[in-house]
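J.: sequence first, predicted coordinates after that:
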Amino acid sequence: MSLSFWFFTLKLCSSLLLVGLLSRQPGLRGGLQVVQAAICSRWGTSGDQGMFQEGDVVLGGLFSLYSKPPAIDSDFTQLPHYKPCTGLENLPLQYIYAMVFALEEINHSTTLLPGVKLGFHIQDSCALPSWAMQAALSMVGGDSASCDQTVPLIIGGSSSITAQILSRILGPLAIPLMSYTASCPCLSDRLQYPNFFRTMPSDIYQARAIAQLAIRFNWTWIGAVVANNDYGLVVFEEETRGAGVCIAFVETLQRENIVTDARQAALTIQASTAKVILIFTWYTDVRELFSQLAKINVTDRQFLASEAWSTSGDLLRDPFTSKVARGVLGVAIRSSPIPGFEHFLMSLNPYDRPEDTFLKELWEKMFDCRLWATPQSTNTSPPSLQKDARPLCNGTESMEAVQNQFTDISQLRVTYNVYLAVYAAAHALHSLLSCPDTESSTRNSSVNCSSPQHINSSELLQHLSKVNFTTPHGDMFYFQGGDTPAKYDLVNWQNTPQGSAKLVLIGRVDGFNIHLNESAIQWSTGSSQVPTSVCSESCLPGTRKANRKGEPLCCFDCIQCAEGEISNQTDSLQCVHCPSEFWSNAERTACIPRQLDFLSFNETLGITLTAVAVSGATVTTAVFVVFLYYRQTPMVRANNSELSFLLLLSLKLCFLCSLVFIGRPSVWSCRFQQAAFGISFVLCVSCLQVKTIVVLAAFRSARPGAGALMKWFGPGQQRGSVCLFSFIQVLICIIWLLSGPPVPRVDLDIPGVKVSLKCTMSSVVGFSLVLGYIGLLACTSLLLAFLARKLPDNFNEAKLITFSMLIFCAVWIAFVPAYVSSPGKYAVAVEIFAILASSYGLLFCIFAPKCFIILLRPKRNTKKHLMAR
């Protein structure tokens, strides 16, 4: 709208409000009629844009009959003249005659308002708030056509914005406004709108019903096309906010720019991935939107309809609708019949109602003819109508031959709301005008009875709040504040075999409760398969939702749960850790008991280590047999046969003790394996150390003055030394096993479905002492052997001991980090490998050269050869 239009509207409203207030003073009314007529002439008189019928009480009616507002061209050189709206709509015209029919019914009633004739003053608001303000103020103040007839109540306010504006304007006058389609929840505020009533339920109920449908069918990605008002979308967003429903886009349609806005909305719908589109707007706007969608061939969307267009017959019959919108699912005002209304509509005839300009225009539109000009129309008809080339109507036309929205009474929805509004007003007037009986009134002279000529609007407001009556359909009607109880139908647009669309009732809404027959729904796909509309596909069990940065919550990625975590529901927000005794399955959907895992004799690693250990013990036994058989030879005798046999025995124990580490750990196996390992290796290393000392002592005793050295380190001392060294290890093991022995324990810290059962060191100090003592003896032996490596002997055993101890120390130095870093049973395998490797190193480095000479070079097995330098 231009600036001049709104400026003039404000000026007009203030002038008319002053007129309305002053016109209620009888002495001033005559002087103000001229001013009022001058103002109204700028808009056109009510005779051009309205209907009037006198009565004892006149009810006002405001309806949006025309869909095309006039163009306004203001140059600010003169007061603008506003031409009438064009584009007469059939359905709103039915609302008007529902009001007329209800008033005629009441006037013929002997029980409701007996002796009181109701009249009406009906005007068109062109669906523009500014026009509605002008019409409402002209009715409450009396206009040029009904100077002495003011209205105490107006039925109107077809949109929520219009109702808000009218309610605020009429509030200071305490004039009730009763709307039949305004549904904004904001109008329920009695502090702001104390004079507002409606027969249309609040949007809260239909928006909540649509939200429940979206949640029920798992539509989480929905586009929205709305009118530029508070109609529905806000409540829908509030209801779905916690249910994972996101609005993909919101396009706004304004009637002043409907073609441009509809084209933009159609392009947005085409580009969006949302397959379900929610439309909260007037049906004329939807018609233009469907036209634009058809032009760009968008035919695969599922539409959710508000009550404003879900039952529109014009849309159902529109060719664009059949192409674009199939399977529409919508909320509709509850349909109720009006007895006698069909006969009333069929009997309408402009010849019987010559003053009815709306009926005249409808008649000429339906039958494509021109009614004869009446004296009134001759004076006021514009030149375009006087040059009308259509033929004159012949008088035989009848409504019974017409099938359109005006004559269709199969589903009376808003029409019934208008009917209810008239009856609610009549019951309030009946309560207001009903006086007490004559005797009581004479005794109580203070009782004042209202008369039809002097209706007090404030008192009428109070009686409206108390209205309670039964409708012809058998429903109880009453106001809750200014609202009426919510009742809706759920409808579905379904294709017929003839190719046309029809409305099918599939459920109902009572308050906040929804009842739906899902099997009766025909979707946009033409089948019973529910369409999907999601930004991201649902995350299956075993995954979780991860929001995408900068995108709505409905757009997400599905990430598989980590090991040890599960999700057993669709669209899980997070994965849940399994208890320590359980682990996730391969699909990450359930926690399964963890399997005990240990180094067993049945697996490949266990079999391999067992074979190596047994082989080592066998070879050691074979060497023992060879040495025993050739014990009298110089090779065996020269190397201290007693210590060699003891060394071979300890090596065999080392090989065999590794077998104790294989198998299911138990309390006794855990204790025995570490003790056997520690004592066996100390015994072995002790023998080597004593042998090295013997070699050094033997060569030192050959020097002058050192002959008595071997006497102090004879066989007895050698055996005693071995026993002493071994006893120290035995003592360490006893103290360790008594204070903090190893115990079998499940290692739950290692991830995986298999959990290791192994011997856990309760006392790390004890195990460290055992290894440390072995390391001390080994290092001492290595040092002594290194010192004796260059002794002048053809067969120097110190060299062999040096190599063997180097291998021994290297193995056990590498063992420590490998053991610490290996998980579960592999730590046990590392320890077994260290035992076997060091045992094989000692066996081959010390005994392999001797066996080679004994078995393969017997000629070198002589004392002479051994003593040679």
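T.: Great, that's in hand.
J.: when you work out contacts or count neighbours from here on, use the C-alpha atoms and nothing else.
T.: OK.
J.: Arg869 against Asn794, yeah?
T.: Yes: using C-alpha atoms under 8 Å, Arg869 is in contact with Asn794, at 5.3 Å.
J.: okay, and Pro579 sits in which element?
T.: Per DSSP states H and E, Pro579 falls between elements, in no helix or strand.
J.: burial count for it?
T.: Look at Pro579: counted by other C-alpha atoms under 10 Å, it has 13 neighbours.
J.: now swap in Gln376 and tell me
T.: For Gln376, the count of nearby residues is 11 (other C-alpha under 10 Å).
J.: mind checking what secondary structure it has?
T.: Using DSSP: H, G, I helix; E, B strand; the rest coil, the structure places Gln376 in helix.
J.: repeat for Phe249
T.: Quick answer, by three-state DSSP: Phe249 is strand.
J.: number of nearby residues for it?
T.: Neighbours around Phe249, by other C-alpha under 10 Å: 16.
J.: next, the one to line up against it:
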Amino acid sequence: MLILVIVLNMLLVLADKPACRLQSKSKYAEFLKDGDIIIVKIHFSDMFQLAETMMFTIEEINNDTEILPGISLGYTIYDDCSSIILAIQTAMALANGQEETIYTNEICTKLSAVAIIGHSGSSLSIGSCSYIIQVSYFATCACLSNRTEFSTFFRTIPSDYYQSRALAQLIKHFGWTWIGTIRTDNDYGNGAMATFLQEVQKEGICIEYTEAIYRNYPRERILKIVDLIKMSSSRVIVAFTTAIDLEYLVKELLLQNVTGLQWIGSEGWIANKNIITAESYSVLGGAIGFAIRNALIPGLQEHLLRVKPSSATEHTVVNEFWENIFGCTMATQENTSNSNMCTGTENLMKVNNLYTDMSELRIPNNVYKAVYAVAYALHHLYLSQDNKGPLEKLNIEVNFTTRNGENVYFNEQGDTAASYELINWRLNSDGMAHFVTVGLYDASLPEGKQFVMNNFAIVWARGQKQVPRSVCSESCHPGTRKAVQRGRPLCCFDCIPCADGEFSNISDSSNCMKCPPEYKSNQQRDKCILKEMEFLSFFEIMGILLITFSFFGTCLTMTIAVIFFWHKDTPIVKANNSELSFLLLFSLTLCFTCSLTFIGQPSDWSCILRHITFGITFVLCISCVLGKTIVVLMAFRATLPGSNVMKWFGPKQQRLCVSALTFIQVLICFLWLFLSPPFPVKNMEFYKDKVILECNLGSVAAFCAVLGYIGLLSVICFLLAFLARKLPDNFNEAKFITFSMLIFCTVWITFVPAYISSPGKYTVAVEIFAILASAYGLLFCIFTPKMYIILLKPEKNTKKNLMGKISSKSI
């Protein structure tokens, strides 16, 4: 751990105050060098390289005439042993001052600390924060950006707020939605993990488990975490831990052969060479994560290699370091006979370890920047004082460029610019584990451009080249939707096929969308296709049959009309009112042909035409039949002595009757067209996969009036014909009219329920069938007997035969 303390040689006399004493004295000074300003460093025992980096930086600043001219920096280095208690104790001692002078009734202390560099741990930094400026090189907890609580804290490493967001983007980039998380159980791990969980939840990523580890946890607790990892289905683990804490977990995972998982690391361990060993690589191989930017520090290597042991007491740590490196023993007064004595001439250039390795200077570079930041702050404060009086207030708001070309400044939260390297653990050609930079993250860039992947193929867990998958449920294909499994996270779901009439055209759709009304979903349910348009077509079998019957009826009617016209002067034609007969044949021709208007795709004109022509032609037809029925009744009455009825129902009256009855229907149809005419519609409710093109009646009341009027005339005609069916003539037409009206009424009575219950084009077919059946019924019942006599029994086509009375036997 590094703590840089600026010490001023000045006394504060606390007059008229109660006696005061030092809160604590630090007892673990390892290095000491006097100077006008003293810099104090607290460190781990294995951070000898960082301590030497700090000393190198101070020497570089002292040798620079442009920074603090005439003022030299000194240092005192302490070991806090990773203890929060020792960190607080040392910080308080530095804040109080190390010297104590007692006067008569007063205690005066020498104010020594105005700035501290350190710690590397977030919890240690939080615990040792005071009113003294503190610049950390490795404390990343986002909580330290709170200026209300930590107004004097600064750092040369990015806040975990940015790293957490970067890791969340990394997880999203590779499509992992089901992950586990491990964190160190301290301010660093808990704070960073909390931010990370918030970010991944925004991206729809689910956490299968989240566990905490710490170096002093009992082994049983670590084993429970190992069992949880073994039983989990997620293949990606995000670890916000320190290297030393993760080592305990990796050791247990290695013992139980838990390998093949994809580890995502934080800067706390991903670039730490202490943890990347042959054993740990079998567990952590292929790991990727964000590390602080690497750098070169000119001249540092030469400084590190110049370190030599000494008998001086302030070099005790150096001597211990020397013994550990070369495996020898330094000569002391108590020990002079050891055969493996250190000579002090051993060559560090022949040593290849973390101390001499210059390829990874990520943390030393932060130490380098932190010392320079304090030096520049002191320099600016020194210049503002014009060399007069003490330096009363240190302003750490600096903006400078180091000798290795890196720009250093602090924002309003005391944080430096957030920039990371994405590194990948892999094996080199010699089978040794090493780091490879495969991407960059720069939080200062615009959104969407902050994360950049280099053109390096990432080596994943187990040496795989393909990105591993880590999902709770496999992706739902287009045509299905996600249905969350009860009691499980959103990432665990079943894929349910879209219902009929719905579709999804993207993977992992949460909902199926409904197709537009005129469309239906295809068989795969991944798109909508146009529904089949159903209407009675001219070219389908049903349409062809109906057209055939319609044409046949038309041709047959016209043939009968021609035969009637050819025999118009014969008694049977004259006796059956030839004028009404020809008008009836004409109306029947219209009835047969009007059925054609019901076939084909409905349009505005065809919808109007089919109903109007149907209503008018059938009224014309029934009016003619009614006229013929009345004529039969009048003719019988005319044969009675003294009767002169026929003059009241002659040809003119017959034409007037037919015209008047037909005009009523025309008036009803005109009102129908004026108020609410029929129009084409697309019926999309009856079938799910078809659109029925049909004619909406417009006014149902008008349609019922048209049918009702036809029915009324038919019933009247039937009743009159029924009354005249037994009149004593050899050829009584009333009998045939009765049969025709019976057929007509039967057809249209059965038409109503059939029309209502028939779906789609069958509704139209029922209507056409009713038209053709009733027309054929009238044609055959009324004209077949006449054609039989005209064509087959011409000898009966005489006036005498027609006027003869029916014998009583035949009655």
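T.: Thanks, I have it. What you see is a predicted model, and the numbers here were worked out from it, not measured in a lab.
J.: where does the TM-score land?
T.: Once superposed, the chains reach a TM-score of 0.79 (TM-score structural alignment, normalised by the length of the second structure), with 775 aligned residues with a C-alpha RMSD of 5.0 Å.
J.: which residues does Leu427 of the second structure contact?
T.: 433-434 (C-alpha atoms under 8 Å, 6 or more residues apart in numbering).
J.: alignment lookup: it to the first structure.
T.: In the first structure, the residue matched to Leu427 of the second structure (TM-score structural alignment) is Asn495.
J.: ok, now how distant is that match from Gly327 of the first structure?
T.: As judged by C-alpha to C-alpha, to the nearest Å, Asn495 of the first structure and Gly327 of the first structure stand 8 Å apart.
J.: and whichever strand or helix holds Leu628 of the first structure, how far from the second structure on average?
T.: Element membership for Leu628 of the first structure, per DSSP H and E: helix 604-629. Helix 604-629 of the first structure: mean distance to aligned residues in the second structure after superposition is 4.7 Å, counting by mean C-alpha distance after the TM-score superposition for the first structure.
J.: quick check: the gap between the residue nearest in space to the middle of the first structure and Ala305 of the first structure.
T.: For the first structure, the residue nearest the mean C-alpha position is Gly244 (2.0 Å; C-alpha atoms, centre = their mean). To Ala305 of the first structure, Gly244 of the first structure is 21 Å away according to C-alpha to C-alpha.
J.: ok, now Ile106 of the first structure?
T.: 35 Å.
J.: looking only at neighbour counts, state which of these two leads.
T.: Ranked by neighbour count (other C-alpha under 10 Å), Ile106 of the first structure and Ala305 place Ala305 first, with 25 against 21.
J.: number of nearby residues for the closest residue to Ser475 of the second structure other than its chain neighbours?
T.: Leaving aside its chain neighbours, Ser475 of the second structure sits nearest to Asp508 (5.7 Å; criterion: C-alpha to C-alpha, 6 or more residues apart in numbering). Residues lying near Asp508 of the second structure (other C-alpha under 10 Å) number 19.
J.: okay but Asp508 of the second structure is in contact with Ser473, surely?
T.: No: Asp508 of the second structure sits out of contact with Ser473 when judged by C-alpha under 8 Å, with a separation of 10.2 Å.
J.: which residue lines up with Ser306 of the first structure in the second structure?
T.: Per TM-score structural alignment, Ser306 of the first structure is aligned with Ser266.
J.: measure the nearest residue to its match once chain neighbours are set aside to Leu361 of the second structure for me?
T.: Nearest in space to Ser266 of the second structure, with sequence neighbours left out and distances taken as C-alpha to C-alpha, 6+ apart, is Phe240 at 5.2 Å. Per C-alpha to C-alpha, Phe240 of the second structure is found 21 Å from Leu361 of the second structure.
J.: go on, Thr437 of the second structure?
T.: In terms of C-alpha to C-alpha, Thr437 of the second structure sits 14 Å off from Leu361 of the second structure.
J.: equivalent analysis for Ser509 of the second structure, please.
T.: 47 Å.
J.: also Thr746 of the second structure?
T.: 104 Å.
J.: what about these two, which has more around it?
T.: Leu361 (20 against 13).
J.: what is the equivalent residue in the first structure for the more buried one?
T.: Under the alignment (TM-score structural alignment), Leu361 of the second structure maps onto Leu412.
J.: ok, the nearest residue to that match once chain neighbours are set aside - how many residues close by?
T.: Nearest residue to Leu412 of the first structure, sequence neighbours excluded (C-alpha to C-alpha, 6+ apart): Ser335, at 5.2 Å. Ser335 of the first structure has 18 neighbouring residues, counting by other C-alpha under 10 Å.
J.: helix, strand or coil: sort out Ser335 of the first structure for me.
T.: Per three-state DSSP, Ser335 of the first structure ends up coil.
J.: so what's the aligned partner of it in the second structure up against?
T.: Using TM-score structural alignment, the equivalent of Ser335 of the first structure in the second structure is Asn294. Contacts for Asn294 of the second structure (C-alpha under 8 Å, 6+ apart) come out as 360-362, 365, 421.
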